[in-house]
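A.B. asks: What follows is a predicted structure for the sequence shown.
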Amino acid sequence: MFETERLILRAYRDSDLGDMLRLRNNPVTQRLMTHDYILPAGIKYIESVQKWATESLFAVIVTSKPGGDFMGLCHLQVPSRKNRDADLGVAFLPEYWGKGYGTEAISFVVEHGFRWLALHRVSLVVYEGNTRAIKVYKNLGFREEGRKRKANWVDGKWEDIIQMGLLEDEWPSSPGVTHRT
């Protein structure tokens, strides 16, 4: 278990499954988590959560401090260990948006990845319509590296899928980041 100023980041427990389904089945959050159809998640999602918890390099459930309320999740997956490039994933329930919790969790996870997991880079994919997340990522030093144009059909229109990345030697100079020693 890890702690930041306002958060507890801990391992997944089977008792989190209901909260994970609540996060995934919320149409507002689901459209930001996948470019697949917006459908209620069922048994296949349950299997994917269990796989996510065991196969991610670093996966945490984000809870509030001191209450321990489920807020969301954050993880690093490494498709190819040779290149030390991890894919960042993050999702929070809407009631926690706009309060800096995502920034706090992502900052911790990215720093942990560079400092303790020997990552060289952290990559992510974000949808063009998720302007709040794009702003957070840019404030943490992520740079746009590519754009898959009109690749996601959402709310009756096409939007781009944006690829962003951050290198280990860029992290200490990222604006707005408070580093732990």
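C.D. replies: Perfect, I can see it now.
A.B. asks: Going by C-alpha atoms from here, please, whenever you check contacts or count neighbours.
C.D. replies: Will do.
A.B. asks: gap between E47 and K148?
C.D. replies: E47 sits 29 Å away from K148, going by CA to CA, to the nearest Å.
A.B. asks: So which of these two has more stuff around it?
C.D. replies: Legend: neighbour count by other CA atoms under 10 Å for E47 and K148, higher for K148 (13 against 10).
A.B. asks: In this structure that one contacts W158, no?
C.D. replies: No. At 11.0 Å, K148 does not count as touching W158 under the criterion of CA atoms under 8 Å.
A.B. asks: Find residues that contact each of the two.
C.D. replies: Common contact partners of K148 and W158 (CA atoms under 8 Å, 6 or more residues apart in numbering): none.
A.B. asks: Spit out the contact partners of the closest residue to R84 other than its chain neighbours.
C.D. replies: Distances taken as CA to CA, 6 or more residues apart in numbering place L119 nearest to R84, at 4.7 Å, with adjacent residues excluded. Counting by CA under 8 Å, 6+ apart, L119 makes contact with R84, D85, A86, G113, E168.
A.B. asks: one more time with 10 Å, if that's ok
C.D. replies: V78, R81, N83, R84, D85, A86, V110, E111, H112, G113, L167, E168 (CA atoms under 10 Å, 6 or more residues apart in numbering).
A.B. asks: looking at these, which has the most residues close by?
C.D. replies: Most surrounded of those: other CA under 10 Å gives A86, at 27 neighbours.
A.B. asks: Check whether that one sits in a helix, strand or coil.
C.D. replies: strand (DSSP: H, G, I helix; E, B strand; the rest coil).
A.B. asks: Now that it has come up, it's in contact with V122, right?
C.D. replies: Yes. Counting by CA atoms under 10 Å, A86 touches V122, with 4.9 Å between them.
A.B. asks: ok, structure two:
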Amino acid sequence: MFFARTARLQIRAVDTSDGPAWLRIRSEYAVLSSSTFGYVVPPGPSTWEHNKKWLEDALFAGFVEVKEEFAHLRRVLPDEEGNDPEPPKEESEKHIQWERRQRAVGFVLLTVPPKNRDAQLGLLFSTSWHNLGLGTELMRWLVPYAFEQLGMHRLSLEVVESNVAARRVYQKVGFAEEGRKKGAVWQDGGWKDIVLMAILEEEYWAGRNRHTVNATSTI
């Protein structure tokens, strides 16, 4: 059962069987280097158990997959070729699990410290699904959900300055840069800033109202 759907995506609760998908996505160098401020090293066998508690404690944690009719958009990574062959459809359980792995886009979560309703956004997105607009699609669902359904006051995030694509997505849905941690991350042979970005509820509602007015004026 899915919690929510967008045009091409399905979001559901994370469950214990999602460990392999989490580890596979976390093992992608491009994903790990853009989503961690620590050492970029392959995740160990205990990584899922550690992160599972983090996901369980989050206000919202969602497993994101692409709808079946869009599965063909997935880009096969070079190191995946021949590593995950499709099992015969007669082996229904194995085939279902294989399809599930192929359609796994990533994970999204909101963690909220007590009192201030400031949700920290975390996003893990497989490079197999980059450059298709799916990140923007997911965020255009998540931001209204956080403000309209969860009653958040702020959405906040931190992103390395070199992750230009992610910053562009966040800006599209209303996030603005609030400041920087100068030279906070050693990446690719140099020091990079961590960019602090956020959107406030009043900014979200103002943008939503402008969109409504503009849409009405064109009718």
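C.D. replies: Yep, it's here. No experiment lies behind these values; they were computed from the predicted model shown.
A.B. asks: And the TM-score between these chains?
C.D. replies: Once superposed, chain against chain, the TM-score is 0.91 (TM-score structural alignment, normalised by the length of the first structure); 177 aligned residues with a CA RMSD of 1.9 Å.
A.B. asks: where do the strands sit along the first structure?
C.D. replies: 2-3, 7-10, 58-64, 70-80, 85-92, 121-127, 143-154, 157-167 (DSSP state E).
A.B. asks: which one of those lies closest to H179 of the first structure?
C.D. replies: In terms of CA to CA, the element of these nearest to H179 of the first structure is strand 2-3, at 13.8 Å.
A.B. asks: For the first structure, list the residue farthest from the centre, please.
C.D. replies: Here the first structure reaches farthest from its C-alpha mean at G156, the gap being 25.3 Å by CA atoms, centre = their mean.
A.B. asks: In the second structure, what residue corresponds to that residue?
C.D. replies: When the second structure is aligned by TM-score structural alignment, G156 of the first structure is paired with G189.
A.B. asks: One more: R132 of the first structure?
C.D. replies: By TM-score structural alignment, R132 of the first structure lines up with A165.
A.B. asks: That match touches N131, doesn't it?
C.D. replies: Yes. A165 of the second structure lies in contact with N131 (CA under 10 Å); the separation is 8.7 Å.
A.B. asks: Quick one: residues contacting the spatially most central residue of the first structure.
C.D. replies: Residue closest to the average C-alpha location in the first structure (CA atoms, centre = their mean): V90, at 1.6 Å. Residues near V90 of the first structure by CA under 10 Å, 6+ apart: 32-33, 59-62, 72-76, 102, 105-106, 124, 133.
A.B. asks: switch to 8 Å and redo it
C.D. replies: G72, L73, C74, H75, G102, I106.
A.B. asks: Just the buried ones out of the residues you listed, please.
C.D. replies: G72, L73, C74, H75, G102, I106 (16 or more other CA atoms under 10 Å).
A.B. asks: Report the buried residues of the biggest helix by length in the second structure.
C.D. replies: Longest among the helix segments of the second structure by residue count, using DSSP state H, is helix 201-217. Neighbour counts using 16+ other CA under 10 Å place E201, Y204 of helix 201-217 of the second structure among the buried residues.
A.B. asks: residues touching the closest residue to A133 of the first structure other than its chain neighbours, list them.
C.D. replies: Excluding the flanking residues, the one nearest A133 of the first structure by CA to CA, 6+ apart is V126, at 7.6 Å. Listed by CA under 8 Å, 6+ apart, the contact set of V126 of the first structure reads L32, A133, I134, I161, I162, Q163, M164.
A.B. asks: And for D19 of the first structure?
C.D. replies: F70 are the contacts of D19 of the first structure under CA under 8 Å, 6+ apart.
A.B. asks: Show me what it lines up with in the second structure.
C.D. replies: Using TM-score structural alignment, D19 of the first structure pairs with A21 in the second structure.
A.B. asks: my read: I106 of the first structure touches C74, true?
C.D. replies: Yes. Between I106 of the first structure and C74 there is a contact under CA under 8 Å: 7.1 Å.
A.B. asks: Who are the packing partners of the lengthiest helix in the first structure?
C.D. replies: Scanning the first structure for the helix with the most residues, using DSSP H, yields helix 101-116. The helices and strands touching helix 101-116 of the first structure, judged by 3 or more CA pairs under 8 Å, 6 or more residues apart in numbering; DSSP states H and E, are strand 7-10, strand 70-80, strand 85-92.
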